[in-house]
Structure formats: structure tokens, C-alpha cells
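1. sequence and predicted structure are below.
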Amino acid sequence: MLQTAFIRENREKVIQALGKRNFDAAPLVDEVIALDDKRRSTQVALDTILAESNKLSRSIGELMKTGKKDEAAALKEQTTQFKEQSKELEEVLAVTSDALLQVLYKLPNTPADIVPEGKTPEENLEVFAAGEVPVLFDGAQPHWELAKKYDIIDFELGVKITGAGFPVYKGKGARLQRALISYFLDKNTAAGYKEYQVPHLINEASGYGTGQLPDKEGQMYHAGVDDLYLIPTAEVPVTNLFRDVIIEEKDLPVLCTAYTPCFRREAGSYGAHVRGLNRLHQFDKVEIVRVEKPENSYAALDGMVDHVKEILDELKLPYRILRLCGGDMGFTSALTYDFELFSTAQDRWLEISSVSNFETFQSNRLKLRFRDKEGKNQLAHTLNGSSLALPRVLAGILENYQTPEGIVIPEVLRPYTGFDIID
């Protein structure tokens, strides 16, 4: 959430920056300023009345001590009027403050200066590419056919149990899933990330804290009886560990990693491009989250990108990195890098990771601050990244590592799987 003071002081800058998202922010920005003006004037009026009321209370006490009861009674009538006025002003202040908050929730984060202009994914900027695309043999198949051929993922059985988008992993398919999770976590903890196991359901406050609410409410599964949401990513519960927390500067940065299943309704997703593992309602992902001092956050973002690159290099999968344009960035992000894996059998790029810096957008919602050396509390910067999302990585392994004899397991995963090939 953008800070009201920043919006007031930088009206044109905010409008121009959000224009990079193809977002017309002027009406909302002006509404924020108008509501903040009303909030401020109401607060001043309330403070004035309360001060006058306190002053009268002291005068009443002095009059009572000196036996001037009639004069004291007259002042008491004034204090009664002040109480009624202050109550009315408190109600106006509460309504205005809530209205201001609801408008602020509608404003996305301002993009960083290096975010490219653009409206569609085709306008994202490729900044890095690595790995050689393998030349597959005649008769090579996409992963959904390989899953059936080797009996390692059963999409139909998932439909029977739950519905489309909930696959069942079997035998070596399940072992490979577990191997990837363990490998990702080991890489993250070796890099200094502390591992957490977190709840898979969140309350409304957590959803608002990281920006899933109200922006992505329709994309989350909602358990209505208990008013809880199934998590769309581990980013949400992990980052909310620090909601309403003040961290000492000496304890920064904070590095976290967690494995969770992720649940996304993905309403409106259909067609050949979402076949198999390409788009699921439930999938596994390992996440990394960082809390940083503002001046260090972009160096930390670069470090997170390098960390994901190292994992993909070890898996020997062809990939590229895109700096997302303004029109393709998430609501909460100031800068996002997407990693895409090349699926040789499908002849297309598949997104497998997003690494983002949110600057103070989440921390302002979360009231996540750090206490500097002078004892002043400041908003921290938050960052997160997929390290990694499993479905499309698994799809890439199945497709790019297939041979006529079977699917060869990447060497780095063999200590985790206990086998070298799926045949």
C-alpha cells in the first residue's frame, strides 16, 4: 500500500509512475488527498474540542474546591456539549479513515524506474538466457503423454477425486516431486535462508497484509464457514510472520524459505496452453522471502535472481530471464523478474519463477518496521521469489530429459530420487 504522505508530496510522480502500468491513477490519487484533507481537519477539530474539554474539567475542579458550584455547573453543561461534539467527530474520523484506507487498497505499487514500458507479456524485456535447448528424437512427447506412458502422474484420477487441475503423482513421479522439494530447500538453507513450516490457511488480515486482498479475492479458495483462505503461495503466511513486528536493524536481513502446496482457482483458464502441469489449481512450490533495509533491497533482489539461476544451471535446463513491463507486473510489485523454462516438446516457454521487490508496499500494510541505530522506526522492504514452483520444472525435466529408453534424471537430483531413470 502506498503511503498517504508520499502520495500528497508526489502527486504527479505517482500518477506518472502508475501510468507505466496503464493505470489511470489521477481520480484515486485526488480522492486520497481529499479524504486525507478531511481526515486531518476532523482530527484537528477533535483535538481542539478535547483540549478545551480537558481545560474545562480542570476549571470545574478548581471551582468546586472554592465552593463555586453554580459556576461549575454551568461549565459542566459545556463539557456535555463537547462530549457530544467529540463523539460525532470521532465517528466522522473513523468513517473517513476507513474510506481513505479502502481507496489506498485500490492503488497498485509504483513501478521502479527500470521497469520497461508495455501493456502485454510480449513487451517484457529479456535480460538473460542460458542453457542449450536439446534436440529431441523423433516421436518425443509432451509431458502429459509421458506421464501416462510411464504411469507417474494421473490427471484423470485427480478429476475423479476432486476435479480438473488436481493431479495425482504416483511411484517415481511422486519420488521426483519429493526430490525436487528437498533439493530446493537444501539449496535455500545452504544459502542462508531459514526454513519454516507454515499454515496452509490464512485469515483475512494476512490476505490484506501481503496484498492478495482485495486484489485477488476471486482467485483464492475461500472456506466461508471459518472465513479463511487457502494460500496461493507460501509468500503470504511467511511474510505475515512479521506483521506488526519491529525488527532491530542489527537483525536484518531476514531470510526465510518454506515449502507449501499452493491453491489457485485460476478462473477462466482453459485451452491447450494449460494442459497437463501447465496450469493447476493445486501445486507444490518452495518460496524464498527476504526482509531488507531499503538501501539494500535491490542488491538483495539481484542476489535472489542469481540464486535461482544457480539452481537452474545445476538442473541443466534451458531458461531465460525477463524483466516484466509495467502492464504485466503484479499489483504489489515494484520490480519483477520472471524465469521461463523452454519446453522442447511443447516448443514454448513456461514461466517457472517470479522474483520481486515490493519495496514498502507490503510492509506499510503489515506495519513491518525496523528500528535503526538512532532508535527511529522505519518501514522495511520485502522481497519474495519462487525457488522453485514444481509443476513446470517437472514438466521441463520430463520433456527435455526424455530418451527412447526413458526419462533420465538430472544428475543433481539422483541422490534425492535414488534412481537414474524413469522407464
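-> It's in.

2. for the rest of this, base every contact and every neighbour count on C-alpha atoms.
-> Fine.

3. show me what the helix or strand that contains Glu287 packs onto, helices and strands only.
-> Glu287 belongs to strand 282-292 when elements are defined using DSSP states H and E. Using 3 or more C-alpha pairs under 8 Å, 6 or more residues apart in numbering; DSSP states H and E as the contact test, the elements touching strand 282-292 are helix 172-190, helix 235-239, strand 254-263, strand 381-389, helix 390-400.

4. okay, the ones you listed, which one's buried deepest?
-> Among the helices and strands packed on strand 282-292, the stretch with the highest mean neighbour count (mean count of other C-alpha atoms under 10 Å) is strand 381-389, at a mean of 27.

5. quick one, it and helix 172-190 angle?
-> 150 degrees (axes from the mean of the first three to the mean of the last three C-alpha atoms, to 10 degrees).

6. need the contact partners of strand 381-389.
-> 184, 188, 235, 239, 283-294, 297, 301, 304, 308, 352-363 (C-alpha atoms under 8 Å, 6 or more residues apart in numbering).

7. same deal with stretch 285-298?
-> With C-alpha under 8 Å, 6+ apart as the criterion, stretch 285-298 contacts 181, 184-185, 188, 193, 233-235, 238-239, 249, 252-262, 300, 357, 359, 370, 380-390.

8. check the offset of it from the chain's centre.
-> Taking C-alpha atoms, centre = their mean, to the nearest Å, one finds stretch 285-298 lying 11 Å from the centre of the chain it belongs to.

9. which of the residues in that stretch are buried?
-> Within stretch 285-298, the residues that qualify as buried are Lys285, Val286, Glu287, Ile288, Val289, Arg290, Val291, Glu292, Lys293, Ser297, Tyr298, counting by 16 or more other C-alpha atoms under 10 Å.

10. adding another structure so you can compare the two:
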Amino acid sequence: MHDIRVIRDDPAAFDAALSRRGLAPLSPEILALDAERRTRINAAETAQAEQNRASKEVGAAKARGDEAAFEELRALVAAKKAEVAAMQAEAAALDAELRDLLMTIPNLPLESVPEGADENDNVEIRRWGEPRALDFTPVEHFEIAGVRPGMDFATAAKLSGARFVMLTGAVARIHRALAQFMLDLHVDRHGLTEVWAPVLVLPAMMEGTGQLPKFGEDSYQTREGWWLIPTAEVTLTNTVHGDLVEHATLPRRMVAHSQCFRSEAGSAGRDTTGMLRQHQFEKVEMVSITDAESGLAEHEAMTRRAEAVLEALGLPYRTIVLCTGDMGFGARITHDLEVWLPGQNRYREISSVSYCGDFQARRMNARYRPAGGGRPEFVHTLNGSGLAVGRTLIAVLENGQQADGSVELPAVLQPYLGGASRLTAGGELS
């Protein structure tokens, strides 16, 4: 959420930043609503002062026995009380309207973010690894002979409908091994704190990280009012919801492996084959809570942590900076990691690493006490996939596929697979 004081101080700069996202100026509407709200607050305060003065005079009139003045002043106090209540209600309604408006406005991009309209304007900043030279035509993950026995879309559709998959046998074990490997890497090498957290959260938690109110259709809500998380970003970031933390406890770096749920609203017709885009999937998610000075350095470090997973698995990838028109709602800057998928002959997103500044913290009212004293400041938040487990499974299977339908598996997974290094064409580990 945005700081109304910043918009008041420089509305032109606010609108200029919004225009980089392709949005029309909003400061006139915001400031008009803010001015009306402040007018009602000032009027309520004035009426409250008049009520207080009249209340004192009521006592004085009664003490001197002036019955006429006493009754007149009592009527005035009652009228002022009703006036104050009405003005306070109006101010509260305007305050809620202003907050609702600010809650729907995306974060402002950093100056360094390239300007553009869509994914075609994103900027590649580096690559790692070379796609394997193949002497056969590669196929997509679900077409590999050794994968087909363990990737069952028909049974999943019978159970749950479209965009679900059931993994069995060796494929399910590889999927589990990937999640375990990612967690161990982030905990042991990167020093992140592992967290196991709920996947059902209260609406305020979804508001805190920006999924609500604007993007409710992208997620699922239960009859009881809980929301199913679209990513563990929601739970991990909201661990500081409403808190005032000590500077000495920052940065807080966390990682969680969780089930994730997305309705995929608006994605009809996209990636309908295979398990690239599912309603239920798993991610290993990283979140950092930092101070105002450390955010950008932490963003680079988090990006490297995600890249390290791909490098350990031997998967070619490229890192891009999303342009202003392709960036997510809560981000100030985002790095996307795109892994090479030979079955599609293209790079596909496998991780997004975003720096949000204090945007989410304002929504959560999450602050820290500066080490040198002074007024509390809002924390800065970051989140990134480290990685999407299902998409990593796809990348491992496609990049390791052999002409005979078997799959060579990354060496780092062998300890998690009982020493196996291969998925045979018959769907067994060996």
C-alpha cells in the first residue's frame, strides 16, 4: 500500500511512476478523497471542542441555578454530540474508501526497471549453461516413455477435473527428492530458516501480501472464510503482520515447502497439456524480511540462491529483469529465472524473485525499531521461488531425456533416490 504523505508531497512523481506501468494518473482522485476526509476530520474535531466547552458551561449554569441556560446548553451538547458522531462516521467512511483505493494500486517500479508493455520487453541479464546437443527429437515431459507410467492425468481428471495430475512410483519419488534437495540446499548452504506453515489463512493475510482485494478470483476460499494460499509467500511474509520487531532480528530469511493453490483465472487455453500450469502444485518458497537499507542487496542474494538450485541440477537457464508492464502487483523489481525446456525448445519461467520495498509492510503494519533509536520504520519484504517443484521436475525430465525414452537424473539427487541415477524407459529407478 502507498504512503498518502508521499502522494501529497509529490503527486506528479507518483503519477509518473504509475504511467511507467501503463496506468492513468490517479493522484487527483486520491488527493480529492484525502482532502474531503481531512475536512470531515477537522470539522469533527472542531465540533468535539465545541461540545466539550458546552459541557463545561452546563455544569456552571447548573451550579449558579440558571435553569434556562442549563436547558439550552444541554440541548446544545446533545446536538453537538450527534453532529460529532455523524462527522466521525463520514470521516471513517471516507478513510475506508481511501484505504480501499490505495489497496488496489500496484507498487511503483524502481527507476532501474526497464520500461515496457509486456514480456516481449523484458531484459535478459545473464545466462548459465548450454542446452544439450541432441541427436534425436526431444519430446515434452509427459511424452517421455519412462515418465508416462508415473504421470497420470486421466485419473487426476476423474478425481478433480482439469489441470490436476497424479504422480506415482518413480516420478513421484523424483518430485519428492527435488523438494527435499531444495530445502537442504537453502538451509545448509544458504542459511535460511526452514518453516512448516498452514496453507489456510485468514483474509487479512491475503490482503497483507497483495492477493486481496484485487486478485481474489485467482485463489480459492473455503466456506468457513479461510483462503488457500497461492504460495507460501503469504504465510512467511505475514509472520511479522502487525508486529514491531527489533532491528537486531533482521534480516529474517525463511524457506518453506508447501502445497499451493491457484484458480488460474484468465489462463484459459494456456499450457493445457502436461503439468506446467496446475490448480494444485508445490513450491519451495523463500522470503526475506529486511530493513530499508538492505533490500536491494538482499534481492540480488535471493536471486543467486534460486540460480544455485538450477546450477546444482545442471539445468541451463537465463535470468531476466521484468519490464514495468510485466511486473507483478506488489513488486518494485522482479528477476525471473527461465529454465531451458528442450521439449518446447524454449526457456520457461521457473522462479520469480521480487523486491517489494515497504509496500507489503504498510498493508501488514509490520515495522522495526531502528538500531540507533528513533521512530519505528516499515520493514522491507522480498519473496522468490526456490524453486517451483513441479516445473523443476519437468525441466529435469526433459533435459535428462535419452533417445530410448529413459532419463538421466542429476547427480545431486542420488542421495535422495537410494543411489539411483536413471529413470528407465519402463518407468523404474536404476
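-> Great, that's in hand. Nothing here was measured: the structure is a model prediction, and the numbers come from that model.

11. returning to that earlier point: could you export the helices and strands packed on strand 282-292 of structure 1 as a markdown table, including distance to Val274 of structure 1?
-> Listed next are those as a markdown table, based on distance: least, C-alpha to C-alpha, whole Å:
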| stretch | distance to Val274 of structure 1 |
| --- | --- |
| helix 172-190 | 20 |
| helix 235-239 | 24 |
| strand 254-263 | 16 |
| strand 381-389 | 15 |
| helix 390-400 | 11 |
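
12. so which of these gets nearest Leu75 of structure 1?
-> Comparing these against Leu75 of structure 1 with C-alpha to C-alpha, the closest turns out to be strand 381-389 (51.7 Å).

13. how far off centre is the closest one?
-> For strand 381-389 of structure 1 - counting by C-alpha atoms, centre = their mean - the centre lies 8 Å from the chain centre.

14. could you do stretch 302-317 of structure 1 as well?
-> The chain centroid and the centroid of stretch 302-317 of structure 1 are separated by 21 Å under C-alpha atoms, centre = their mean.

15. touching it from outside, list them.
-> 130-133, 184, 187, 318-319, 337, 341-342, 355, 385, 387-388, 396-397, 400, 410-413.

16. output the residue interval of structure 2 matched by it.
-> Using TM-score structural alignment, stretch 302-317 of structure 1 lines up with residues 300-315 of structure 2.

17. please enumerate the helices of the stretch 1-150 of structure 2.
-> Applying DSSP state H, counting those that start in this stretch to the stretch 1-150 of structure 2 gives helices spanning 4-9, 11-20, 27-64, 67-103.

18. the last one packs against which elements?
-> Pointing back at helix 67-103 of structure 2 there. Helix 67-103 of structure 2 packs on helix 27-64, going by 3+ C-alpha pairs under 8 Å, 6+ apart.

19. report the secondary structure state of Glu338 of structure 2.
-> strand (DSSP: H, G, I helix; E, B strand; the rest coil).

20. map it onto structure 1.
-> Using TM-score structural alignment, Glu338 of structure 2 pairs with Glu340 in structure 1.

21. how many residues are close by the closest residue to that match other than its chain neighbours?
-> Nearest residue to Glu340 of structure 1, sequence neighbours excluded (C-alpha to C-alpha, 6 or more residues apart in numbering): Glu351, at 4.2 Å. Other residues lying near Glu351 of structure 1 total 19 when counted by other C-alpha atoms under 10 Å.

22. okay, and Glu351 of structure 1 sits in which element?
-> Here Glu351 of structure 1 is assigned to strand 348-359, by DSSP H and E.

23. need the contact partners of that strand.
-> For strand 348-359 of structure 1, contacts defined as C-alpha under 8 Å, 6+ apart pick out 109, 278, 294, 297-298, 301, 304-305, 332-343, 380-390, 392-393.

24. please look at Gln360 of structure 2 and Phe329 and confirm they touch.
-> No. Using C-alpha atoms under 8 Å, Gln360 of structure 2 is not in contact with Phe329, being 10.5 Å away.

25. more crowded one of these two?
-> Gln360 (27 against 19).

26. that one -> structure 1?
-> By TM-score structural alignment, Gln360 of structure 2 lines up with Gln362.

27. do the same with Glu285 of structure 2
-> By TM-score structural alignment, Glu285 of structure 2 lines up with Glu287 in structure 1.

28. in structure 2, which residue sits furthest out from the middle?
-> The C-alpha centroid of structure 2 is most remote from Gly65, which lies 66.9 Å away (C-alpha atoms, centre = their mean).

29. distance of it from Ala361 of structure 2?
-> 58 Å (C-alpha to C-alpha, to the nearest Å).

30. same check, this time on Asp9 of structure 2
-> Distance from Asp9 of structure 2 to Ala361 of structure 2, by C-alpha to C-alpha: 21 Å.

31. which one's more surrounded, those two?
-> Between Asp9 of structure 2 and Ala361, counted using other C-alpha under 10 Å, Ala361 has the larger neighbour count: 26 against 10.

32. could you pull up the contacting residues of the more buried one?
-> Gly208, His241, Arg367, Phe378, Val379, His380, Thr381.

33. in structure 1, what sits opposite Lys81 of structure 2 in the alignment?
-> That one, Lys81 of structure 2, aligns with Lys83 by TM-score structural alignment.
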